[in-house]
Structures are given as C-alpha cells and as structure tokens.
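*Asks:* can't give you the sequence, but here's the structure:
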C-alpha cells in the first residue's frame, strides 16, 4: 500500500451531518443529507497520483535490474493495466445497485456487498497491512537519515574514508518522534498533513528522476541488459529466481492504492455518475503514474545497470550533488514522519474503541486525566507507546528496505486491489457462476494470487539472506 495521505485524510475531514441544518437545501447538501461534494476528474486524479507516488518509487530501478530491459517495463505496464481494470470494478461498487445509497469507505462497500464475515476478514487484512506499513516507513526513514549522516561524514573526512554508521540510534530517534506525535488527539484531522506529504513525495521522486537523467547524460551510455542481473556474475541461478519474485513485490507495492479509492470517490460530485468520473480519473492518474514510474525505474537502471541499488537515494545510489541528495532524503524523512501517523491512527482508534466496549467500567481505559487544558488518557498513552516501540524494534531487527517493501507489496496488493474488488463486483452484478465472465475474473484473481505468493516468498528469502551477514542491534552500515 503506497503513501496515500491526501486521500485518506478525507475520511476525517467532513463534519458529522446535523439534520437541523437541512433547511439549507440541495445547494449545500447531497441527496443523503451530507455536505455537498465538489470533486471532479482533475481533483480525483490529483488525489490518486498523490496516493500512489511514494517511497516505493525508489526501489523500481532495482526491480527492473532483476527483470531486465524486456520483462521489467512490460511487467510495470501489466501491473498498471490490471490495477486500472480492478479499479474500475471497485469504483462501480460505490453505490448500492438496489437502494442507490453511497458506500463512503472501502470497508462499508465490502460490508454491504459481501456481508459481515468478509468485513471482519477485511479488517484483519487492513490492520496487518497498516502495521506492516509503519514498520516499512520506520526502516525507510532511518535509511534516509543514515544517508544524510554519511554524506556529512564523507565531506568531513574525504571520499576515501569509510564511514560506518549504526542505524539503531536513528530508528530510536524516529520512534521517539512518533511516540510524541501519537499522543496528539485527532492528528489525522490536520489538513496540512496531506499538503506536506504531497510536496515531499514529489520532491524526492522528482529529484530521483532528474538525477537519473543527469547520470545517463554524463556517462553517455545506457547500462543494463535484456535479461537483467547475470547468473554466475552478480547472482546464482537460485538467487536470480528469488530476486525476480521480490521485484514483483516491489512493483506491486508501488501500485497499491486501492484501499483509499472509495474514499476518493466519496469526494466526487454527481452527476455525472461517480463511477464514470472515477474511471476517467483512474485512467489519467495511472497513465501519468506509470510513465513516471517507468522513467524512474528505467533511468535508474540505465544509470547503474545490473548494480542498481535497492534505494536510489542511499547506499550505492546517487551521491552527487550531495546537497541535493540530502534534500531528497530529508524530504523522505519529513514525509514518513507524518505518513506513519496517518497509517497508525486507524489502528489506534480500533484498539481503543474495542477496549472501551469490552471494559466500559475500567477507569484506566476510559477515564481522562485533565492536565491544564489537555485531557490525558493513560491507556492511550501506554498502548500507543507500546505500538511504536514494537514497530521500532522490528525495524531494528529487519532493516532491509527491498525485502520489506516487496513483502508489503505482496501482502497488500492482492487482497485490496484484486480479490475484494472482483468479489464485490461479482456480487453486485450477480454474475452467474461458471459463466465466461465469472471464469475470466476468477482466473485473473488466482493468477495475481500466485504472483503475490511468489513475491512474498521471494521477499522473505531476501530478508533471510540479508540476515546472514547482519547482526541485529550491532551491525553498522
């Protein structure tokens, strides 16, 4: 699931509707009494682009290096086509075909189309995904902080000096920041968060793209091969296979945004129908995003060839001009500090609501302590602190950008982008079992499931291989 702060914030931006203000008429309110929506094709496209483009773009050069000049771009185009198709299925489920009522969230659409059991399954998938994403964000932010520190070290001691830096203090620092921010009530309602996230996301992605163009122009040659990394030179045959699978997960992670597509659709005015607007918006945004992704991935591969790094802006990636690299990495850190909260807040709210329902008379859980003008809830403080500590510890144990990104992509792409949209569409349209269309949709679903499972296994193998040379809490990079 990519860094979708702008779209997700919409869930919390509209005030609850008060029936007493309906006298304002249809000029201010929609058919269901909620505030009038003003979104259109361009605003929806902007939300989707902001939701899609994020830190996943940094691993695409490495992914293409594993697949080669032929298969790499083809796979990215195929992911784009499949994502667009299932997005069209998903947006068609926004309104109930019988009552015409709107499903304002992804979970509401699943509950109304597939029932309570699948709604609970979705909840589990979402929360596992959210937890995993916050781990991924901690790792990515730490890598960028270490890269900035390394740049400073190299400038101070010269290019020949090897600067070994332990990443643990930076992960701990990131965790401390998140513990503090997690105590701010209603953090997810801060409208500026989406704006900052969007600016930072385009800053580091744009810098990566520009540096790729500059590097290729400088070396005046295009590196890489038709089949990717060479067996017997960079990797063994087995490693090549696992890396191909992991690359699929990295690409899937870059295209994971379906979880907020219904929320984006809920911002679109009607008429024309929301589904029609969203299909056009999906086509525009995925075309723009795919071109951007292919350019970033291909230019990165052209610049570094089979030795393309897992993260273009750190390690063996771009190193000059150092000030520009520092700006890009700082943008990543700032982006992910806020994005972590956006993805952890729903998890916080779920646990706190459940705890209050199960133990309504427990003062530790339900009672607020007033300190000056601030209301402090001890359960929230302890629970949110433990959550951040757990993600920080796991990040310190498994600080591997590519492996974690690939695994998260495999974990989130299939259920959210493929399975639930297909299942809801079949239920809504009442497509007969074993009909040609039903079979085609099932084949699509099963095919992507196989790819997702292979990507997950490949990513796990990648992490296991990395652990052979890594000592948790001790190794410096």
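*Replies:* Noted; the coordinates are in hand. Given the structure is predicted, the values throughout are model-derived calculations rather than measurements.
*Asks:* CA atoms for contacts and neighbours, from now on please.
*Replies:* OK.
*Asks:* okay, buried residues for stretch 344-352 please.
*Replies:* Neighbour-count burial for stretch 344-352 flags 344-345, 347-348, 352 (criterion: 16 or more other C-alpha atoms under 10 Å).
*Asks:* how far is it from where the chain is centred?
*Replies:* 18 Å (C-alpha atoms, centre = their mean, to the nearest Å).
*Asks:* picking up where we left off before, can you tell me which of the buried residues of stretch 344-352 lies nearest to residue 186?
*Replies:* Residue 186 lies nearest to residue 345 out of the buried residues of stretch 344-352, by C-alpha to C-alpha, at 8.5 Å.
*Asks:* hmm, that closest one is touching residue 185, no?
*Replies:* No: because the distance of 9.7 Å does not satisfy C-alpha atoms under 8 Å, residue 345 is recorded as not touching residue 185.
*Asks:* show me what contacts residue 96?
*Replies:* 102-103, 112, 428 (C-alpha atoms under 8 Å, 6 or more residues apart in numbering).
*Asks:* filter those residues down to the ones in helices?
*Replies:* Secondary structure defined by DSSP state H assigns 112, 428 of the contacts of residue 96 to helices.
*Asks:* here comes the other one, which I'd like you to weigh against the first:
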C-alpha cells in the first residue's frame, strides 16, 4: 500500500474562519493507483479479456479448417472442432485457478505462464515448459513466414489470372517473397522493447478478423453457387489414386494432420495467464477469466465452424489447404487480393508478437551471465534528421538478424502450409493446453491420488497426448511425402 500525505497542499482557503478544520484536512491517498504487489492497478474487465481471447485464438489457423474438414467429412469434422473447443475451455478454466498461488483468490500473483509453472510444479518443470514454449515460438515463426509468402504469391497469381485468364502461365516462386518477409522482420526485430509493439498487435488483430470474414463470405458465396462441392459424410474417399482417390494409409495420415491443424487453430493457452494478469482483482480474476474464456471460445468456435463448413461445402473433398491461396476463388479478384494482403499485414505483426518474448528471454539470460560484456550491453546511437536518435545494440542486431535468417531459410526448405501448421499444433497442444494446466491444478487443489477427479484429469491428459502424438506422426509423414516431390529453393 502506498500513500502520500499533503497537509499544507490540501488546506482549504475558507477565509481563515476555521483554522482547526483546515489543519485537519484528510490526507491525499493514491493507493487506488496500485495493486497489492505495488504494481500499477489493473483495469481489465470481462469484455477486455474476452476480446483478448478472441483475437489470440483467431488467426492464420482458420485458413486450414476447410481442408481439415475435407479429411474427416461432415460428421467427424464438426465433432472434432467441438471436442477441441471443449478441451480448450476446460483446461483454460483449470489454468485460470493457477493464476494465484497457493490460493486461487488471495494468493500471490503469477505474471506469466512460466511463473505459474514454477510456483506450482517447481524449477525442473519450468525448464521443460521453457523448451516447449520457445520451440513452439520458433515453429510459429516458420509457419508465419510460409503463410505470408503463400499469400503474396497468391496476390501475384490472382492478378495474372485476371489479365491472362485462369489457363494462363501464372506460376510464381515463393522464395523471393519469403526473402522480402524476412528482410522486413530483420528491421522490425531491432525494436528493443516489446511494449513499443502495441500498434502491431492491434493492427494484426484487425487484419485477422478481416481476412477470416472474407474467407467466410467467399465460401458462402461459392457454396450457394450451382457448382459447389457439397462434401461427403466421411470426407476424402479411399480408392484408386489414379482416378482421384487416396489410399487408406494416406487417408489416415491426412486425418492425423488435420487434427494438428485444428489444434494449432485453438492454441492460445500459453498467453492466458498474461491476459488474466490484466484483470481487476475484484471480482476475483479466476472467475472473470473463466467467463471470458467461455465467451471467447464459444464465439471463436461458432466462427470456426462457419468458416470450415462454408469452405468445405464450397469445395467438397477438393478443399484447398489454405482457403485464400488455393484458387478455388478467382473473383472478385480484388477481394481475394485484399484478403491475402490482410494475411500478410497480420503476420508481419504477429511474427514480432510471438518472437519478442523469445528475444527477451535469450538476451536477458546472456546479459545476466556476462554483465560486463560491451558487445552485449553497449548501446549505440545514430542521429537522424527527422526525429530522435535511433539506438541499437550490436548483440541484438546480430542475434536477432540471425534468428530471422534461420527461420526464413527453414521456411524455404519446408514450405508446406498444412504440414507445418499440423506439426506446430501437435507439438504445442498437449503440453501447453493440457498437461501443465492439469498438473498445476492437481497441485494447487491438492487433488487426492486415485480419486475420481484425479483419474478424470489423467485420463484427459493421456487421451490428449495420444491425439497430439497422432497429429505429429501424421504431419511428419505428410511432410516427408511432400519433400519427395519438392526441390528446395525452387518453388
């Protein structure tokens, strides 16, 4: 609690009629500006948290949902979407109770996901959590580079089709566009403070809503056309590959990869604690966060279901891996171009939002290890005629640029949208969305071993592990198959 006393400053000039009252004026108290831990008082509410959840969940993963539906069909596709939404909400509720420790209402606040893991599970689990989180961030950087380049290629080809017709020679390589995207990220990655990126985060959220809505609208428009695909009960048919069907093994691997793509679309648990840390302490943060998660996930699921079903109805079993770049839509070409441009703008900002925590962790670790290193710590200033001097750090310049270069090169080697998305989703879903929330909740609430609650939580965790493992195997198998037909740096 912080307070300031301003006796003389707060005296009321009443013509000196009552000096006693003047001298007894109550002190000025600014304690309402701070929380119980001395940090600035939080002002977040149910609505702000719901908005954060929705914008965190809805992203480039929505573009693969029609393809995922095509792998499973009209029955299993929507059912799997609903199951993922249920599991995500349930484990998000468990995680919300782990924001404070040891008591979920009055305990000490955990400001990040890893803080919560450390408080509940100890340092060894923090190491495991860190490896998973930062590996996921690396994979996401690669996935975003692939997706952005695909959208830029789609814009180029769309314009070509508009002028030369759909049969024209309109091939384009994604290598130059990946290089362009990487160059932009090298520049943006030199922004030293994550807090200065708030404008990129807001812009990214707006763009994600725009292109998702465009994809939904185009899917509905094509679905009501006479040449729509309808889809089938079981999805892509098994049969002779020479006449357009797939083998049983490819069908199974495709379903597994689709599970990873849907898991990627629902990945947001890693930032849930950070969202909860913006909420006012009254009512208790865990109660508000549970309501916000429910509202946000229901809203997102309705939107996902609409986009996935509309896209599948439009293209049937031939649904493209990326709804906006598969060229099931040619017209209006300007709207397709605008949707893909929104994807690019979104991912320019999202790349930085996801990689800045990784940058900060690595730099803080090395800074504390070598506190006297000039290379790591010294800041340089460059005068510019149009504003304040630019400041940069040689270590930050070198290591962040190297990170972007590595992720860009890996994207060129593995430019497979659905395979990469599925692998990222598989790798992140079980540990971050299920395992850690379940284990933390068991410790937090002291759930008795072999009790019905304990058994249910472990059954959920084991089941989700099996799903993640299947998704990882399916995505890996599909990637290996694609690599056999792909020549790196040429497509």
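*Replies:* Thanks, I have it. Since the model is a prediction, treat every value here as computed from it, not as a measurement.
*Asks:* now that we have the contacts of residue 96 of structure 1, which one has the most neighbours?
*Replies:* Highest neighbour count within the contacts of residue 96 of structure 1, by other C-alpha atoms under 10 Å: residue 103, with 21 neighbours.
*Asks:* what do we get in structure 2 for that one?
*Replies:* Here residue 103 of structure 1 is matched to residue 110 in structure 2, going by TM-score structural alignment.
*Asks:* same check, this time on residue 30 of structure 1
*Replies:* Checking TM-score structural alignment: residue 30 of structure 1 goes with residue 35.
*Asks:* the closest residue to that match other than its chain neighbours: neighbour count?
*Replies:* Nearest residue to residue 35 of structure 2, sequence neighbours excluded (C-alpha to C-alpha, 6 or more residues apart in numbering): residue 41, at 4.7 Å. Other residues near residue 41 of structure 2 number 17, with proximity taken as other C-alpha under 10 Å.
*Asks:* OK, contacts around residue 41 of structure 2?
*Replies:* 32-35, 280.
*Asks:* what subset of those residues is buried?
*Replies:* residue 280.
*Asks:* a markdown table for the contacts of residue 41 of structure 2, including distance to residue 323 of structure 2?
*Replies:* Shown next, in a markdown table, are those (distance: C-alpha to C-alpha, whole Å):
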| residue | distance to residue 323 of structure 2 |
| --- | --- |
| 32 | 49 |
| 33 | 47 |
| 34 | 47 |
| 35 | 46 |
| 280 | 39 |
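*Asks:* what's the closest of the contacts of residue 41 of structure 2 to residue 327 of structure 2?
*Replies:* Nearest member of the contacts of residue 41 of structure 2 to residue 327 of structure 2, counting by C-alpha to C-alpha, is residue 280, at 46.4 Å.
*Asks:* please pull up the equivalent of the closest one in structure 1.
*Replies:* Aligned partner of residue 280 of structure 2 by TM-score structural alignment: residue 269.
*Asks:* what do we get in structure 2 for residue 78 of structure 1?
*Replies:* Using TM-score structural alignment, residue 78 of structure 1 sits opposite residue 83 in structure 2.
*Asks:* and that match, how close does it get to residue 75 of structure 2?
*Replies:* 13 Å (C-alpha to C-alpha, to the nearest Å).
*Asks:* please, where are all the strands along the stretch 351-477 of structure 1?
*Replies:* Secondary structure of the stretch 351-477 of structure 1 (DSSP state E, counting those that start in this stretch): strands at 368-371, 374-377.
*Asks:* got CSV for the ones you listed, with distance to residue 454 of structure 1 and mean neighbour count too?
*Replies:* Listed next are the strands of the stretch 351-477 of structure 1 as CSV, based on distance: least, C-alpha to C-alpha, whole Å; neighbours: other C-alpha atoms under 10 Å:
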stretch, distance to residue 454 of structure 1, mean neighbour count
strand 368-371, 48, 11
strand 374-377, 44, 14
